[in-house]
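*Asks:* Here is a sequence together with a model predicted from it:
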Amino acid sequence: MAQFVTTKENYTMKANVSVIGKDIVIEITGGDNPHIGTVTTLTANTEMQTVRFPSHDGRLHKDDVLARRIGQMIQSQLPGSCTITAGVHVNHISKKQIMVSGSMASDLGKQILNWLSNFDFNAPDPIYYSDSEKPQ
């Protein structure tokens, strides 16, 4: 696992990246109450899809704004699928803290992109049956 961190305006945002074969899972968390507010999926050749979960008051979380920014930055370099969970909550967040959240996500995206370009995804390709073969 790799971990990337950025801090601005008195709060920290983290991205933990796990590798599963040629796929990656990114967990974006931070602030006072880390959680899973959204799940975003993508590959190098597919559009991003997001599920937004309800928060304690029933409104849908907006953490996909962070996940989508990172996803757009790294998408072309993905060797397989990518799942991004995101949940950053800062108690009594200020306008300044909201304003820097995008640049914080960009900072994490740059770090992940650099890591992706240097990581050796040396996982074997899966083997499938041909149309004329069947499991025995």
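*Replies:* Great, that's in hand. Values in this document were obtained by computation on a predicted structure and should not be read as measured data.
*Asks:* Please make it C-alpha for all contacts and neighbour counts, starting now.
*Replies:* Fine.
*Asks:* show me the contacts for the most centrally placed residue in the chain.
*Replies:* The centroid of the chain falls nearest to I84 when counting by CA atoms, centre = their mean (3.0 Å). Contacts for I84 (CA atoms under 8 Å, 6 or more residues apart in numbering) come out as V25, I26, E27, I28, V39, T40, T41, A67, G71.
*Asks:* take the one below as the second:
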Amino acid sequence: MKQQSFEAGEGVYKVEAEVLLCGRDVSVAICGGDTPHIGAVALASPRMSLADKEKTSASASVICVTGHKEDELARSAALKLASRFSCQTVVVAGIHIDDATEDDIKVLWKNYEAVMGKIIDGLESLMEK
């Protein structure tokens, strides 16, 4: 197994990711804010695209802790990675700031996207080896 860590942002806006390559499959934990936690889990499996048989897409199943809102974040990340790398992908997500404003959420989302870019670059490098 190979492991990599990534982060973007500072202070309560920091988003961190731990990526574990399990053979060709990928497990990712994305946490951040002032209370990192497990809010949702998504498992995505690659499949042939229904729209274009030359492309890989993915399907995902999601479990979300009641009252948490990380389901779309975990699902989006799992689908993106599973289709991009044609592998089984698990994403655990938990990002929280107490009494977050719309601006707080925008900063966290920007940092989440930056971390996802780093994850993709890192996995491209790892999977070449």
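*Replies:* Perfect, thanks for sending it. As the structure is a computational prediction, the values presented were derived from the model and not from experiment.
*Asks:* about what we covered before: which one of the contacts of I84 of structure 1 is nearest to F121 of structure 1?
*Replies:* Of all the contacts of I84 of structure 1, V25 has the smallest distance to F121 of structure 1: 13.7 Å, by CA to CA.
*Asks:* tell me the SS of that closest one?
*Replies:* Assigned by DSSP: H, G, I helix; E, B strand; the rest coil, the conformation of V25 of structure 1 is strand.
*Asks:* wait, isn't it in contact with S18?
*Replies:* Yes: the pair V25 of structure 1 / S18 is scored as a contact, 5.2 Å apart, by CA atoms under 8 Å.
*Asks:* And the helix ranked longest in structure 2 against structure 1, how far off on average?
*Replies:* When structure 2 is parsed with DSSP state H, its longest helix is helix 102-128. Here the mean offset of helix 102-128 of structure 2 against structure 1 after fitting is 1.7 Å, by mean CA distance after the TM-score superposition for structure 1.
*Asks:* buried set for that helix?
*Replies:* 104-105, 108-109, 111-112, 114-116, 118-119, 122-123 (16 or more other CA atoms under 10 Å).
*Asks:* Do a quick rundown of the helices in structure 2.
*Replies:* Under the criterion DSSP H, helices of structure 2 are mapped to 71-85, 102-128.
*Asks:* closest one to A8 of structure 2 among those?
*Replies:* Short answer: helix 102-128, nearest of these by CA to CA, at 5.3 Å.
*Asks:* how far does stretch 75-91 of structure 2 sit from the chain's center?
*Replies:* 8 Å (CA atoms, centre = their mean, to the nearest Å).
*Asks:* Would you mind finding the match for I97 of structure 2 in structure 1?
*Replies:* Taking TM-score structural alignment, the alignment pairs I97 of structure 2 with V90 from structure 1.
*Asks:* Now that match. Nearest residue, chain neighbours left out?
*Replies:* G31 (4.5 Å; CA to CA, 6 or more residues apart in numbering).
*Asks:* And the aligned residue in structure 2 for that neighbour, how close does it get to G9 of structure 2?
*Replies:* Aligning on TM-score structural alignment places G31 of structure 1 opposite G33 in structure 2. Remark: distance between G33 of structure 2 and G9 of structure 2 (CA to CA, to the nearest Å) = 10 Å.
*Asks:* Over to T89 of structure 2?
*Replies:* From T89 of structure 2 to G9 of structure 2 the distance is 25 Å (CA to CA).
*Asks:* repeat for I30 of structure 2
*Replies:* 13 Å.
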